[in-house]
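Undergrad: okay, structure incoming, though there's no sequence with it:
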């Protein structure tokens, strides 16, 4: 329950949000093509910094070298058996390989793939493989709806010369995409995952015509691909509104770079941060914990390079003092209605759920974080929170895309000023400023770790049901039960501290430390100091391959290698739960 003082403040913050100011920011951004590493991106950063200083918010523009890939021109020529040729429009993919100037000529081979259902996001099917059964693609060019970095990898591993992605929904645009799964700047270990083959995209309609040709007989094509990949100097704007409590802060981020104008992906998010900073700076005396705003470069052409660099270079500060991470991407899209809250960790899901319910009347679909959208801080252990408004499933503009509220114009030249609605953007920003206030105004952090314990219990049970005969997870399950008991005691302790108005400094620090133990275990494989690939994985991703283990021959090398890997992941999860239980009990008893 939100207390009366906070309710009054929240209303004042919401009343301050101005649709006209938001519209003015969008008009500025509409004149800038903010590809990372360009002058327009830098102009956008300078514009934001000027606004922050105008509002009296301490601001700096950090700079770093990011590994950025610009897709440039590509061609696809289809030859017929009479010596004729036709050109099919294509777009190259960021981090795809370039061809020689004369291109590559080879047979085109279609690989079947189950497409997303209507209204599903493009990200939802990335873990599903195309069906290569009985198909030899060595020295050939693959045509498939098995897209994304994993689809390119599968084609490359099977010896294909190139990969052409058929878009799964029927909009008449080709979306800009990225072909690498590497999260942020590559390391020596991850750099080999940069694709070595060209990657192109075609529309659904053109892809279907090509598929029909492949099924009717042999098809030969020639492709060219020109992709510029290089180190580029990038600007990262950071603005701080400190609270009365030293050092602690909520991180609020939005990516500054975009494809083309990129109004609803993500000029609207950039404008929302500017307006939130303006309003919160007027009421800064009410903030117990500070707010740090960051505009990330390298989102689209560097696979979250900016937020990853920030996590790397500010790791210890984030680890020790940050309350959580609110990512804002693609708000304010015209005609959006449905709230989809897909980036929420268990300890703060109640905050998102309550805010959306109170401000919109909707019962939101609160889900755990996806591996997308600058979620670069789960390894650090930061609780993630977020809420996004989507087009209705049956809206004619809703397609299988990854942003823009589900709008078909995502990652295309059609993402223009008319796709945004300043009034909807103002309402969205009111929700975000309310969520921020509920994190930063109360003295006590609003965490509840019982849902986190339930996440462990439920997912460990599911994995045990599938693979328990091959990998015994009952010790980890037992430890998850013990952690839930400790989390319940900690919930009672927090309620007493809040009711008594006691100093929560020690409890806050302990709960932040608890999130640093739990979130890397729940949401990463690599852990705190590295970054998993940008592929969709379930909760407890380190244990997910136990489902595959159950299908393998127990006498095979593959089975024994995988079982060893899973045993180590089981130990990691059990150890994290043991540490978390001890800390939660200690905090509850202190």
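TA: Okay, I see it. Just so we're clear, the structure is a prediction, and the values are computed from it rather than from any experiment.
Undergrad: please count neighbours and contacts with C-alpha atoms only from this point.
TA: Noted.
Undergrad: the helix or strand where residue 576 lies packs against which elements?
TA: Element membership of residue 576 [criterion: DSSP states H and E] is helix 557-589. Contact here means 3 or more CA pairs under 8 Å, 6 or more residues apart in numbering; DSSP states H and E; on that basis helix 557-589 packs against helix 474-500, helix 505-523, helix 546-549.
Undergrad: which of those sits most buried?
TA: Per-stretch averages of neighbours, counted by mean count of other CA atoms under 10 Å, single out helix 505-523 among the helices and strands packed on helix 557-589, with a mean of 21.
Undergrad: now what about that one, what contacts it?
TA: Outside helix 505-523, the residues within contact range by CA atoms under 8 Å, 6 or more residues apart in numbering are 319-323, 369, 378-383, 444-445, 447, 456, 494, 527-528, 538-541, 572-573, 576-577, 579-580, 583-584, 587.
Undergrad: helices of the stretch 201-350 of the chain, residue ranges please.
TA: Listed in chain order, the helices found in the stretch 201-350 of the chain under DSSP state H, counting those that start in this stretch are 204-216, 268-282, 305-313, 315-321, 349-360.
Undergrad: report the inter-axis angle for the helix holding residue 576 versus helix 505-523.
TA: Angle between the axes of helix 557-589 and helix 505-523 is 160 degrees (criterion: axes from the mean of the first three to the mean of the last three CA atoms, to 10 degrees).
Undergrad: distance from the chain centre to helix 557-589, please.
TA: Between the centre of helix 557-589 and the centre of its chain there are 25 Å (CA atoms, centre = their mean, to the nearest Å).
Undergrad: over to stretch 38-55?
TA: The gap between the average C-alpha position of stretch 38-55 and the chain average comes to 24 Å, counting by CA atoms, centre = their mean.
Undergrad: another structure for you, compare them:
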């Protein structure tokens, strides 16, 4: 048998399919609801494995706002048929005896265009519920929402708040009940409505409370303490959650095991975290950790690598995983090394325990492999877009997410990709980040928005600062490409500092110590409303108020751009000096 030709190839050859499947089966023995005893048992099992591998572990508890939905039922007045469904996490429970009202189809009511089409009614709407959709329907006056899924019922959370809510966050929580039903039942309801108005009664049960949940962290003492890479995944699950997230927990453990056995090669530290509260607390575990360890993460963490739903049956697409522009090259190299495929990637958003944007951490992966879209178009699953990617499988967030939905060969493949990415982050003499595509995205975004809103705001300074940052960062990378190994310390210091300015600017909307809402993410989100402003008349009172807010936000964005420019220029000068000294 030929020996692997490189250190990375040697590490990849150590990935064990049987060990991965054994770990998946072990974790998927338990239904892992956040804060429940069976979840804690799975945490203790993972903790024991990490200690076997040589990690120092800490299993603690913190308080989190957790919501556990129960069954739901819908009945139509005058009919014996009972429609069974599921409630939504963070929606309200119905009163004793249920909630009754007229059922209105969002399709036909929207077409009618009446302003009061939904007021005081229960709405039937296609697709999964979300915090955004629930707030929209509540604003339109509905007293409840009935969401139509595919042939299966997929659990979900409708909290608009990321992590634990503040006092203000509690005020944003849903005020109405909601449930999901199958499309066959929705077809029956629509057939009834075609003959005239119908009255329905719904019953939902949701337990929402503050409760302690576990948090497991581990450090590898044989590796440097800092700077370090954070590797994480969530343990909590819907039902037995073999793919989501038992297989990903297995991937995390296998990567940790192999890196621990090769700790002498590592230039940087490795910290591993397993979260609770992902599914039932809107990422409460990782958000709490980010709050609790903010300063340490800001000063020492070079990247966050998140592992979710690896090795799914039929998950043939590995080239469209979510990444940041500056980490796309790293992801592409890892995918290429394992599969030989060219990586396209897509922009990472607000999902997958990405609780670290405000701190400024570079992120690699949220999910990894997905189904082919051509075979998943008729199903609801976790889908984040792409050319080919079609989500995580019809069993996602259902009782059918069992071990038979995990493909051992795909799990080995995905684990090797994660291992390759981690190995490069931990051993590369220079951190593998390229900020040129990141600043290009920022500059292009600001350019188009500034042009559209120019009649309301003077954005000349904003565009000038974006152009300066663009030039400085490109020149920094050009100097970096020319520099030898003697410049690694200067390079790594600058590569870390640049992330602290560019990531919050490009991926975070509110203040550095605040949480954004759990809403869709666009580039430079704090200035997204420049597009709305562009559509308002110049003499509009709302436009004046919006321009006042955006004027202040522009200052914040300019401040971040200027800091990034300063870091890049200073680093370029240092690189030039170090290189000149080495040549002398």
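TA: That came through, no problem. Everything quoted here is computed from the prediction, not taken from an experiment.
Undergrad: fetch the TM-score of the aligned pair.
TA: Once the chains are laid over each other, their TM-score by TM-score structural alignment, normalised by the length of the second structure reads 0.92; 563 aligned residues with a CA RMSD of 2.2 Å.
Undergrad: about what we covered before: just the buried subset of the contacts of helix 505-523 of the first structure, please.
TA: Members of these that pass the buried threshold by neighbour count (16 or more other CA atoms under 10 Å) are listed as 319-323, 369, 378-383, 444-445, 447, 456, 494, 527-528, 538-541, 572-573, 576-577, 580, 583-584, 587.
Undergrad: got the contact list for the residue nearest to residue 141 of the second structure when sequence neighbours are not counted?
TA: The spatially closest residue to residue 141 of the second structure, leaving aside those adjacent along the chain, is residue 119, at 4.1 Å (CA to CA, 6 or more residues apart in numbering). Neighbouring residues of residue 119 of the second structure by CA under 8 Å, 6+ apart: 140, 141, 142, 143.
Undergrad: ditto for residue 360 of the second structure
TA: Contacts were defined as CA under 8 Å, 6+ apart; by that measure residue 360 of the second structure touches 298, 499, 500, 501, 502, 503, 504.
Undergrad: identify, from those, the entry nearest to residue 70 of the second structure.
TA: Top of the list for closeness to residue 70 of the second structure, among these and by CA to CA, is residue 504 at 37.2 Å.
Undergrad: what residue of the first structure matches up with that closest one?
TA: Taking TM-score structural alignment as the alignment basis, one finds that residue 504 of the second structure is matched in the first structure by residue 520.
Undergrad: for the contacts of residue 119 of the second structure, pick the one with the most neighbours.
TA: Across those, the neighbour count under other CA atoms under 10 Å reaches its highest value at residue 142, namely 24 neighbours.
Undergrad: any idea what it aligns with in the first structure?
TA: Under TM-score structural alignment, residue 142 of the second structure pairs with residue 160 in the first structure.
Undergrad: and what about that match, helix, strand or coil?
TA: For residue 160 of the first structure, the reduced secondary structure class is coil; criterion used: DSSP: H, G, I helix; E, B strand; the rest coil.
Undergrad: hang on, it packs against residue 140?
TA: Yes - A contact is recorded between residue 160 of the first structure and residue 140 when judged using CA atoms under 8 Å, the distance being 5.1 Å.
Undergrad: ok so, going back, mean shift of the helix holding residue 576 of the first structure relative to the second structure?
TA: Once the two are superposed, helix 557-589 of the first structure sits an average of 1.5 Å from its aligned residues in the second structure (mean CA distance after the TM-score superposition for the first structure).
Undergrad: in the second structure, what residues pair with that helix?
TA: Structural correspondence for helix 557-589 of the first structure: residues 541-573 of the second structure, per TM-score structural alignment.
Undergrad: ditto for stretch 229-241 of the first structure
TA: Counting by TM-score structural alignment, stretch 229-241 of the first structure pairs with residues 208-220 of the second structure.
Undergrad: next, the buried residues of the matching stretch.
TA: Buried positions in stretch 208-220 of the second structure, judged by neighbour count with 16+ other CA under 10 Å: 208, 212, 213, 214, 215, 216, 217, 218, 219, 220.
Undergrad: farthest pair within the residues you listed?
TA: For those, with distances taken as CA to CA, the pair at the greatest spread is 208 and 220 (36.3 Å).
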